[in-house]
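Participant: here is the input, now give the coordinates:
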Amino acid sequence: MRASRLVTLLLLLQNRGRMTAQQLAEELEVSVRTVYRDVEALAAAGIPLYGAAGHAGGYRLVDGYRTRLTGLTTDEAQAAFLAALPGTAAELGLGEALAAAQLKLRAALPAELRAHAGRIQERFLLDAPGWYGDADRSPHLAPVAAAVWARRAALLRYRRWRAPEEIERRVEPYGLVLKAGRWYVVAGGPSGIRTYRVDRILGFRPLEEFVVPDGFDLAGYWNTYLAGFRARLHTGEALVRLTPEGARRLGVAPVSDGWAEARVPIESIDHAHGEFLRMGTDIEVLAPAELRDRIAATVRTLARSYGS
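Facilitator: This next block holds a predicted model:
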């Protein structure tokens, strides 16, 4: 346990530069006294680090010192190679960089961990897009990614669902998100923070640099956005009767035999009409009346079409 903590402490100093004992203690979730002992142990092992007292003090490594990644555990090495998505990196123009980084990482690993990493790539493949949807083929993904990286605002032309369908506005791209094979850019604009599908971008012209607002967290924003999206998605409710198989498919309380009634959230009459028809005879809609009538009319039309 301590060996792992010592490696983590060393990597923290290598990646972040000078850090105080208090900062290291918070990162490592140990006491400041423990940090002092760990620093002494590293120094005794020949690691070139030094500390300075005072307001601007702290510990740091001698300039130019780098450690090899021999502190990686087997699980950590496997995760590093499993987490890499070659297709995603290529879309962002980083395919060659990813390949080079993996070669360097593999070279830095001990022989046993190199073998584990190789087996991961032989046996696991991460394919982000869904079955029934193609991944983005947007010519503007690379420019958007470059603007996100360089913190440059942009003049955006965008095609949306509602009128006016085509809009143009100045935006400040804060980050990119890949969700189910589609890229989304989170950007600040005249109406606050908005989310745009990259494949709907018609034009993207970089402008001046900008500063991201203090406290903005991309992951936190995205989680809030998804929660709001789901809340807006299911705005209605339907009363249905289900067979045991129907209950299983809708994820409601199962029934051992016979039919059971349940109330399920629906996005809209149109959406529920299509979704419930796919369930065939495992579901009967009782309410709302408009949805029941729509499904009954469709069933009658189908019966006429397939009649002898």
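Participant: when you work out contacts or count neighbours from here on, use the C-alpha atoms and nothing else.
Facilitator: Noted.
Participant: what segments of the stretch 101-250 of the chain are helices?
Facilitator: Counting by DSSP state H, counting those that start in this stretch, one finds helices in the stretch 101-250 of the chain at the ranges 111-123, 141-150, 218-233, 244-250.
Participant: here's the other one to compare against:
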Amino acid sequence: MSLLLLLQTRGRMTAQELAEELEVSVRTVYRDVESLGAAGVPVYADRGPLGGYQLLAGYRTRLTGLTADEAESLFLAGAPGPAAELGLGSVLAAAQLKLMAALPPELRSRAGRISERFHLDVPGWFRTVERPPHLSAIADAVWNARMIEIRYRRWGRTEVVRTLEPLGLVLKNGTWYLIARPPAGEPRTYRISRVLALEVLSDTFERPDAFDLGSFWAAYSEEFQARLYPEEATVRLSPLAYDLLGYYLGGAVAKRARESATEQDENGWRQATVPIESLTHARLELFRFGADLEVLEPPELRTLMAETATAVHAIYH
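Facilitator: This is a model prediction of the structure:
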């Protein structure tokens, strides 16, 4: 079934390509192709350096090889909100209808229950949902490998004009990002809501063979967090503060703090290392814990916390 679906979706493939994709031997591919032919599947081979296996034009298989869980997961994977933002809402709906029609009766009812029982809501609580006006056009440029020219507002609120090769889109916690590069340059990340003007150019480009969107985003995310929190603070946490780490500091910072935490002392307090962005930012973040957190290091932050506590006491005294 996997071999059949590969030929159906990719067209002509050599025995070696099929073997590598399916992680089997070439001999196994030969045997399975013979089995498909014996079962009435119109698969044939072209000989020569440009040859390979392919299906007779127009042949499509019904999805009778899907398990119940696989059929259900396909409907769960379709996110209607993001698809609509990309201009693909109607396409997704049509694809789901075709998939439903292709499923055998015993799976159709189970797959149809997914939308009744599960709903994917991407943005976090109390976050304004971004609806970038240029998202659909950028997505079309990504899909068709068309160059774009954007006017972009950077973090310092300065505006720049960039000619880019759009390589991919990422949806992170309700925010859309464009991964693109200048011609012959290195890929960079752009927040699409900061695109002020867009022109899709007539020029096309060749995608770099070595570029992998998932790997790029994983490396970028790790580097971004390290750059965002370049310093550390040593703190003492009460049991309450330890429980509130994720609520006040966010998941990634709280995780690193918990991983570094010592065992509880006789009063239930722990010592931990907390990543911080800067002394000023840390003062605002850590002061939210009140008397349930004590800064031990660096001394500059400890002094700043003491001065803030004194100023607050003067206001309410």
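Participant: would CSV of the helices of the stretch 101-250 of the first structure with distance to residue 5 of the first structure and mean neighbour count be doable?
Facilitator: Below are those laid out as CSV (distance: least, C-alpha to C-alpha, whole Å; neighbours: other C-alpha atoms under 10 Å):
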stretch, distance to residue 5 of the first structure, mean neighbour count
helix 111-123, 19, 14
helix 141-150, 32, 18
helix 218-233, 27, 12
helix 244-250, 47, 17
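Participant: let's have those helices in JSON lines, adding distance to residue 73 of the first structure.
Facilitator: Output for the helices of the stretch 101-250 of the first structure, formatted as JSON lines (distance: least, C-alpha to C-alpha, whole Å):
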{"stretch": "helix 111-123", "distance to residue 73 of the first structure": "8"}
{"stretch": "helix 141-150", "distance to residue 73 of the first structure": "31"}
{"stretch": "helix 218-233", "distance to residue 73 of the first structure": "27"}
{"stretch": "helix 244-250", "distance to residue 73 of the first structure": "41"}
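Participant: out of those, the one nearest residue 15 of the first structure is which?
Facilitator: helix 141-150 (19.1 Å; C-alpha to C-alpha).
Participant: ok, and what's touching that closest one?
Facilitator: Residues from elsewhere that reach helix 141-150 of the first structure (C-alpha atoms under 8 Å, 6 or more residues apart in numbering): 91-93, 153-154, 173-176, 183, 185, 198-199, 204, 206, 209.
Participant: show me which strand runs longest in the first structure.
Facilitator: As assigned by DSSP state E, the longest strand anywhere in the first structure is strand 166-179.
Participant: out of the contacts of helix 141-150 of the first structure, flag the one nearest to residue 295 of the first structure.
Facilitator: residue 199 (34.0 Å).
Participant: quick one: contacts for that closest one?
Facilitator: Residue 199 of the first structure is in contact with 136-141, 182-183, counting by C-alpha under 8 Å, 6+ apart.
Participant: picking that back up, now the longest strand of the first structure: which residue numbers in the second structure?
Facilitator: Taking TM-score structural alignment as the measure, the second structure aligns residues 159-172 with strand 166-179 of the first structure.
Participant: kindly report the same for stretch 192-200 of the first structure.
Facilitator: Mapped onto the second structure using TM-score structural alignment, stretch 192-200 of the first structure spans residues 186-194.
Participant: in PyMOL, how would I select the buried members of the contacts of helix 141-150 of the first structure?
Facilitator: The buried subset of those, as determined by 16 or more other C-alpha atoms under 10 Å, is captured in PyMOL by this line:
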select buried, resi 91+93+153+154+173+174+175+176+183+185+198+199+204+206
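Participant: report the longest helix in the second structure, please.
Facilitator: Using DSSP state H to define each element, the second structure has its longest helix at helix 299-316.
Participant: give me the mean deviation of it from the first structure.
Facilitator: Mean deviation of helix 299-316 of the second structure relative to the first structure after superposition (mean C-alpha distance after the TM-score superposition for the first structure): 2.9 Å.
Participant: list the buried ones in that helix?
Facilitator: Buried residues in helix 299-316 of the second structure, defined by neighbour count with 16+ other C-alpha under 10 Å: 301-302, 304-306.
Participant: for the residues you listed, give me JSON lines that also has distance to residue 103 of the second structure.
Facilitator: As requested, those are arranged in JSON lines below (distance: C-alpha to C-alpha, whole Å):
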{"residue": "301", "distance to residue 103 of the second structure": "62"}
{"residue": "302", "distance to residue 103 of the second structure": "64"}
{"residue": "304", "distance to residue 103 of the second structure": "64"}
{"residue": "305", "distance to residue 103 of the second structure": "63"}
{"residue": "306", "distance to residue 103 of the second structure": "66"}
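Participant: what's the most distant pair in those?
Facilitator: Taking C-alpha to C-alpha as the measure, the buried residues of helix 299-316 of the second structure span a maximum distance of 8.6 Å, between 301 and 306.
Participant: for stretch 19-35 of the first structure, which outside residues touch it?
Facilitator: Applying C-alpha under 8 Å, 6+ apart, the external contacts of stretch 19-35 of the first structure come out as 5, 8-9, 13, 36, 57-60.
Participant: for those residues, give me CSV that also has secondary structure and neighbour count.
Facilitator: Listed next are the contacts of stretch 19-35 of the first structure as CSV, based on DSSP: H, G, I helix; E, B strand; the rest coil; neighbours: other C-alpha atoms under 10 Å:
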residue, secondary structure, neighbour count
5, helix, 16
8, helix, 17
9, helix, 19
13, helix, 18
36, helix, 13
57, coil, 13
58, strand, 18
59, strand, 18
60, strand, 20
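Participant: looking at those, spot the one nearest residue 227 of the first structure.
Facilitator: Within these, the smallest distance to residue 227 of the first structure is 34.6 Å, found for residue 8 (C-alpha to C-alpha).
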